[in-house]
Structure formats: structure tokens, C-alpha cells
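Asker: sequence and predicted model, in that order:
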Amino acid sequence: MSQHTPKWLSEIDPVEFERALTDDPYPYWARLREEAPVAWVPSMQMWMVTRWREVRAVAMDRKSFHGACDPAHMRLFGENNVLSAEGAVHAEIRSFVDPHLRKNKVSTYVDDLVRPTARRLLESLKSRRKADIVAEYLEPVSVRALGDYLGLRDVPSAQLMRWFHGLGTALVNKGMDEHGNFLAPEAQQHADVIKAEIRATVDPILDRVRRTPDDSGLSHWVNEATPPGQPRSNDFIYPTLFVTILGGMQEPGHGAANTLLGLFSRPDQFEEVRADWSLIELANHEGYRWISPIGVFTRRVMKDTEVGGVLIPEGAIVAGSMASANRDPEQFPDGDVYDLRRPPKSHIAFNMGAHSCAGRYFGSAVQRIALEELFAAFPGLAQDKDADPTVSGWFFRATVGLPVVW
């Protein structure tokens, strides 16, 4: 496989490569798109695909590629989670996850779910005149929205955030040696503790809604079974719940932060959006493209398959860089620039095909409402020029710190 690994990539220290990607993956994605759009990455023991057309092809090809099966993913979530399952099991999972997250259904409950929390948090900030708007508003709104939807209203936001940070650290732990051993096994071990805590907290909730169904997401997951009257087991629920806690709790808040950072970089466009809130959805669409909160998906190759002229063997792991594809100049000219006026095109921030994100409409609505309430509360909102924003990550990429004033 060495012939498909650029010399600079084969020589870079794995720890240094991980650190460099975390700081800023885009120069590396651009170089791979140009030199080796389908490349074997020794430090991760997987193939990295970086151009739009190949990333899209992998995402859409169910016959050649199995759902997410990389070692970190399977070690963290276990078998039969929504991202890795295929066939009848995948259909069964989506049958209870999807119905209450469809666009028309989300519109019936999302305002009442999100706006009270957003307004309460913003009211507590008003006298301050400045804040890190990610840590003190956008993340808490995002976490609370999904937590309350699922039925975790009594679980403190700080605990929910600790859960998704702990799971996230394990999932991005892709570094492996040639023997298939994790270079940082402590991340997975810490996630085991987090998962045990989640089960201890959620088991009583699942048992309660199994006895007395309500309108929470977890109640629907347990009770809307086929055939009727045979509620799903806790063990069947948990792999997908772990996925949902990790992806769904962080993505809307981080997506809103990315959009806000993009708008701050284009003051004229920021003023345009603040004056016309109907543009917020367009602004968020561009934000998802510009910095995709979930930057990579993985697949297992089911049979020897050619991707971009490179034959990838059966059993190999392929990582499709959505973050790279969403800046591919062939699809998005000048893609490194946030531009509200960019001609509208589909992006891959929510994946594509059978494993596209079930929560994309819920997450987008939470993000829109969070920004609407922020602009309403603080008409003079501006980036704090005395403190730098912090953008970090590659598997998950987000503006994790954004000081603002008003």
C-alpha cells in the first residue's frame, strides 16, 4: 500500500500528524486532494478519500461499502448501532429513530423545546456585556435541546456535556500501530466509564417509559416496536443512544458557532443576516459546508473495489473526508472562504445515502432558533477583538471558543 502513501505522509510522526490535523486539517486535505485523493494512512491503518466525487461515491455505494466499522467506532459503540448496521437491523433502527425527527414533525415541537432554554440562558448573560458564546450559550442550548427531546430533562447539562466530550475523545482516537493496537488506549477506557454512567442514569428512564409511555424520544424508541406490544430491550437501544448523544448533542451548537465565526469574517454579510432572519438558514447551510462539525465518515470495504482509480482490498477501512469534499474547488470554488452568496449546492455535512444523519432537520432547527434568539437578545453582538476564537479538531471540527461582546 506504500505506493498510495505520499512520502511526506509516510514520514510524519503519528502523534504529530494527529496534532497537526487537530490544529488545522485543511492544508492536509488540500494536499491529499491534489497529490493522492485516495491515500493509505499508515498511522490510522485506513484509506483516506478526500475529493468530492470519490467521497460521494463511497457514501452512496451500499453494495461495496458497509456502514461505519472502523476499530474506534466499533470499540466505542458496539454492534448494531445506527451508523454501522445494515440491512434489516439498520431498517429497524431507523424505523424508531426517524419518524419524530422528520422535518414536518420537528416543526411541531422544536420551538417549545428550544426557545425557553435559549431565552433563559441569554437573560443570565445580559448584564455581563461579554461572554464565550460557545461555552456559555450555544453548547448548553444544543445539549439541552437533545437531552430534553430524548427525555433526559433531569440530567444536568454539565453531565450531558461531559458525556459527549468523553465519547468524542474516544471516537477520534484513530491512531493505531501496525498490529491494530490503539496508540492511546486510555481514551477508550475513559469512554467505558462514561458509558457505564449513561446506562446507570438511563436504565431507570427506559424502565419507566416501558411501563408508562410518554412523548419523549426514548419512549418512542422503546415502545414503537414491530410487532406492537413487544418493547425493545435496553441492550438494543444503547449502541444508537451512544451515537446520538455524541453526534446530536454537539453538532447544532458547534454548527451555530461555525456559522457565527463565518459571518464575523464577512461583516457585510453578518449585517445582512441580522437585518433579515430569513437568511439564517442559508447562512447555516454555508456554515455546515465551510466547517463541517462532523468531518469524516468511515466504511468497511465489502469486496475489492476501485475508488478514484485505486483498488482498495476487501476488509479495508475507508474514511471519507466530508470536510475536505466540502472545500473541493471542483465543487466549491474558493471553498476555504465563507460566502453567504455562494451559488447554492448540496454539501455532505450530513453524510449521504442510507447513513445520512437522521437528526439533520432537528439539528438545523435548533441551530436556527439559537441564532434567532441570540440576535434578538443582543442587537449589538460583535466578535471580541481582544480575544481570539478557538477552532479545533478534524474528525469533529468546531469553533469551540468564540468570545463576543454586545
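Answerer: Thanks, I have it. Numbering: from 1, shown residues only.

Asker: going forward, measure contacts between C-alpha atoms and count neighbours the same way
Answerer: Fine.

Asker: scan the chain for its longest helix.
Answerer: Taking DSSP state H as the assignment, the helix of the chain that covers the most residues is helix 234-264.

Asker: I'd say V82 and I93 touch.
Answerer: Yes. At 6.2 Å, V82 counts as touching I93 under the criterion of C-alpha atoms under 8 Å.

Asker: which of those two has more neighbours?
Answerer: Legend: neighbour count by other C-alpha atoms under 10 Å for V82 and I93, higher for V82 (27 against 20).

Asker: pretty sure the more buried one sits in a helix.
Answerer: No. According to DSSP: H, G, I helix; E, B strand; the rest coil, V82 belongs to no helix; its state is coil.

Asker: and the strands in this structure, which stretches?
Answerer: Using DSSP state E, the strands of the chain run over 38-41, 46-49, 65-66, 130-132, 296-301, 305-307, 310-312, 317-321, 382-383, 390-392, 398-401, 403-405.

Asker: what's the first one packed up against?
Answerer: Meaning strand 38-41. Applying 3 or more C-alpha pairs under 8 Å, 6 or more residues apart in numbering; DSSP states H and E, one finds that strand 38-41 contacts strand 46-49.

Asker: run the chain-centre distance for the strand it packs on.
Answerer: Its chain's C-alpha centre and that of strand 46-49 lie 19 Å apart, by C-alpha atoms, centre = their mean, to the nearest Å.

Asker: can you name every helix or strand that it contacts?
Answerer: Packed against strand 46-49 by the contact rule (3+ C-alpha pairs under 8 Å, 6+ apart) you find strand 38-41, strand 317-321.

Asker: next up, a structure to set beside the first:
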Amino acid sequence: MTVLDSGTAPILTDDPFGTEVLNDPAPFHQRLRDAGRIAYLPQYDLFAMGRYADVHAALTDWQTFQSAAGVGLSNFRTEKPWRPPSLLLEADPPHHDAPRHVLEEILNPRRLRSLRDQWFADAETLVDELLDRTELDGAHDIADVFPLRVFPDALGLRPDGRENLLPYGDHAFNAFGPANELVHKGLARIGDVSAWIGAQCEREALAEVGFGADIWAAADRGDITHAMAPLIVRSLLTAGVDTTVHGLSSVLHAFAEQPDQWERLRAQPSLARVAFDEAVRLESPVQTFFRTTTCDVDVDGVVVPDGHKVLLVLASANRDPRRWTDPDRFDLSRDPSGHVGFGMGIHQCVGQHVARLEAEAVLTAMARRIERIELAGTAVRHHNNTLRGWRSVPLRITPA
């Protein structure tokens, strides 16, 4: 029996990893939501969900929609992954439980308070540097700079080699999609970059104080095995920078396009975290993740066979008008909590509190000292099979 014999799924010919969709995914997302609760994409022999309720339900039902077979197009049941799978992103209970618990303890909001003053001071220093200029690039000069300034320090990385972090993360997220030109462009460097990343995960490469040292201490206590420790550090190096970078570039672009919302933030800086979450909802730095069915699953009369890939389109769910009023608008009066930009359920991003603190520090410092930000040119998209953000956001700033 072929996949198409197993139900009456609407068929969409869109390529979610093609240039047209990566440039402007909204039309595809609209077609996906309008098609029904689930659709079939024959180009990749997979099913896709784009409505909020269905994406949310699949993310929280790890027993039926597993991550252990890979959260990319590759099916680990039948294909060998290009690197050892993540113990968090690409594992399910019980194997997922101990690594997740360790990181939840290390990255919880209470523990992060110790970093708050330093990160806010670092943000003020960054704004000092920005105020010497009237025009800058929000992607290169802010979104790329701040996470690479504070997060590796908190992790305990040495200063040299940090330029490898963004290329590694970019390739890792590209590899969740098909082996297209976006993946091929990273192949030449990925061997050397992966070797550097792997070396930084070892105990001797890390500072005595930091997230990395805390992970190795958990291994010493027996909370995880010593073999797990470097893989958990690698998870932070993979997902701890790129997603925050793209979230920051998205919120800066949104403010430049909607000056009334910037004025609102300046009047009420406590909205900084709301602004970041609203940008994550609107732009979804992580656009998609895959799951694999553990049994035959009936979705509104469409049977998804056991062991089949399902594309969960987080970005479509985050703009589903069934869930959000005026979903295409960046609006600080909205409560964006409940968005699936950080995932949902047991695999929800364990580092989301870190990203929010970084964004809060930057936006608070900017709102206090910059009266206006506006686009000074045409913003250019960064293309990635999984991530969405900006390669360049030319900005003109007016000091307060």
C-alpha cells in the first residue's frame, strides 16, 4: 500500500525548503492551513501540519509523534545521522529525562539571575559602541554580536575560535532539511568546524565556572553519565546562539518597520520580553521541526502510517488566525505566550530563558538611549532549511 492509499490527504506541491518559500513562506502556510488539518507533500513523501491546534497537539504527544527518529527529514530508523543524535532534541523518555533535568536546573530563571547584572552591563557597553554611528546593521552589529559576546562566556568557552559557532549551528539546522544547495554550501567547512565544536565540549577545554562546568559536575554526581556530558554541552553550542541571533534580528526589523511599537517599548521598557516573544511568534526563527509516527495515526480521516515523517510547521501555527487575532501584525499589546516558536511539551527549548534574558538586556538598553530606529535600506533574508532570520538589517538610529 502506498502512502496515498492510506487516506484522502490534500496534496500540496509546495517545496517548504525551496527558495520561493524561504523568501516568503506566508502563502505556503496559508495554503497548508486552508487545506485542512493535515496535507501530503509528495516531493518528500511526508505529511505536514500547519494549524495551531494540531501542531501544538503533536508537539506535546511525544508518545505518538516521536523525536528519537530525528527532528529532520532524515529518518533515524532507516538512515544513519550525520552526527551522534542530540540527547535532548533527538531523544524521548526515558533517555531524554536525565539530560533534560540537568539542563533545566542549570538554565532555570533563578540560576540565570546571577548573570543579569553582567549581561545588562554588557548591553550598555554595546549601545555605547552603537551611538558613535548613525547607521548600522542590526543583524551584524547587534544580533550577531551580543549573543556571541555573552553566551559563550556563560558557557565557559575560551575566546579563540568562537567564529565557528554560527557556521556550525547554521549547518546543523540546514541538515534537518533535504540535502539541497543550502546543505552543500556548508560541507566544505563542517569537518573542521565540527572538530572544533567537539573539542570545546570536553572538560579540559571549559572554564571552571560556567554552564559547561555545571554539566560535567552533574556527571560527577551521577545525574548523567560522563559519556553524556560532552553531547549535552554540544546541544548548547548548537542551539544556544543561532536561534537567539535570528530572534534578535527579527525583533529589530519589526521595530524598524513599526515605529509606534518602538515608542511603546520606550515608554514601557518592561515590555522588552513581550516584544521578543512577539517577534518569535511573528517570525518563528525556528520555522519547522519533524516528528515520526510510532503507529498508524488517524488525523481527520487521513491515516499517517507508522514510521512516517510529519513536518510540523511552527511558523504557520504561530500565525494561525484560529488562534491569533490579526496574526500578521507585530503588536506589543498582545499576549504572545502560548506560541510554539520555542516548541512545546517535553522538548520545548530548554534555553528559552537564556534567549529571553539576552534580548531583554539588549532591548532595554536600546530603548533607554535610542529615540528612534528605522530601516536605512533593504533588509536581506538569511536562508536556512529550518531557521528564518535576516542576513542584513540596515538601520538608522537617533540617540535619545
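Answerer: Everything's here; your move. Computed from a predicted model, the values in this text were never measured in an experiment.

Asker: care to give me the TM-score?
Answerer: Scored against TM-score structural alignment, normalised by the length of structure 2, the superposed chains reach a TM-score of 0.86; 386 aligned residues with a C-alpha RMSD of 2.8 Å.

Asker: for the helices and strands packed on strand 46-49 of structure 1, give me a markdown table that also has mean neighbour count and distance to C357 of structure 1.
Answerer: Output for these, formatted as a markdown table (neighbours: other C-alpha atoms under 10 Å; distance: least, C-alpha to C-alpha, whole Å):
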| stretch | mean neighbour count | distance to C357 of structure 1 |
| --- | --- | --- |
| strand 38-41 | 24 | 24 |
| strand 317-321 | 27 | 15 |
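
Asker: next, format those as TSV and append distance to D339 of structure 1.
Answerer: Shown next, in TSV, are those (distance: least, C-alpha to C-alpha, whole Å):
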stretch	distance to D339 of structure 1
strand 38-41	28
strand 317-321	21
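
Asker: relative to S356 of structure 1, which of those strands is closest?
Answerer: strand 317-321 (13.2 Å; C-alpha to C-alpha).

Asker: if we can go back for a sec, between V82 and I93 of structure 1, what contacts are shared?
Answerer: Taking C-alpha atoms under 8 Å, 6 or more residues apart in numbering as the contact rule, V82 of structure 1 and I93 both touch T240.

Asker: show me what contacts A26 of structure 2?
Answerer: Residues near A26 of structure 2 by C-alpha under 8 Å, 6+ apart: S316.

Asker: do the one 4 residues further on as well
Answerer: The contact partners of Q30 of structure 2, by C-alpha under 8 Å, 6+ apart, come to S316.

Asker: and for D296 of structure 2?
Answerer: Taking C-alpha under 8 Å, 6+ apart, one finds 303-306 in contact with D296 of structure 2.

Asker: go with 6 Å
Answerer: 304-306 (C-alpha atoms under 6 Å, 6 or more residues apart in numbering).

Asker: mind checking what it lines up with in structure 1?
Answerer: Under the alignment by TM-score structural alignment, D296 of structure 2 pairs with D304 in structure 1.

Asker: re the thing from before, ok, and the most crowded of the contacts of D296 of structure 2?
Answerer: Using other C-alpha under 10 Å as the neighbour criterion, V304 leads the contacts of D296 of structure 2 with 26 neighbours.

Asker: could you measure from it over to S194 of structure 2?
Answerer: V304 of structure 2 sits 35 Å away from S194 of structure 2, going by C-alpha to C-alpha, to the nearest Å.

Asker: circling back to that earlier point, out of the helices and strands packed on strand 46-49 of structure 1, which comes closest to K385 of structure 1?
Answerer: Proximity to K385 of structure 1, assessed across those by C-alpha to C-alpha, is greatest for strand 317-321 (32.0 Å).

Asker: please enumerate residues in contact with the closest one?
Answerer: The set of residues external to strand 317-321 of structure 1 that reach it, using C-alpha under 6 Å, 6+ apart, is 46-50, 55, 295-300.

Asker: what residues of the longest helix of structure 1 count as buried?
Answerer: For helix 234-264 of structure 1, a neighbour-count test (16 or more other C-alpha atoms under 10 Å) marks 234, 237-264 as buried.

Asker: distance from the chain centre to it, please.
Answerer: Mean-position distance between helix 234-264 of structure 1 and its chain equals 5 Å (C-alpha atoms, centre = their mean).

Asker: for stretch 261-272 of structure 1, same thing?
Answerer: 24 Å.

Asker: re the thing from before, adding distance to P228 of structure 1, write the strands of structure 1 out as TSV.
Answerer: Below are the strands of structure 1 laid out as TSV (distance: least, C-alpha to C-alpha, whole Å):
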stretch	distance to P228 of structure 1
strand 38-41	46
strand 46-49	42
strand 65-66	30
strand 130-132	47
strand 296-301	33
strand 305-307	41
strand 310-312	43
strand 317-321	38
strand 382-383	53
strand 390-392	45
strand 398-401	41
strand 403-405	50
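
Asker: which residues of the stretch 51-200 of structure 2 fall in helices?
Answerer: For the stretch 51-200 of structure 2, the helices defined by DSSP state H, counting those that start in this stretch cover 52-60, 97-106, 109-130, 145-155, 165-174, 181-200.

Asker: looking at those, which is closest to I373 of structure 2?
Answerer: Evaluated with C-alpha to C-alpha, these place helix 109-130 nearest to I373 of structure 2, the distance being 11.8 Å.

Asker: who's in contact with the closest one?
Answerer: Outside helix 109-130 of structure 2, the residues that touch it by C-alpha under 6 Å, 6+ apart are 361-362, 365.

Asker: show me how to select, in PyMOL, the buried members of the residues you listed.
Answerer: Those of these that count as buried under 16+ other C-alpha under 10 Å are selected in PyMOL with:
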select buried, resi 361+362+365
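
Asker: rewinding a little: of all the helices of the stretch 51-200 of structure 2, which lies closest to V350 of structure 2?
Answerer: Nearest to V350 of structure 2 among the helices of the stretch 51-200 of structure 2 is helix 97-106 (6.4 Å), distances taken as C-alpha to C-alpha.
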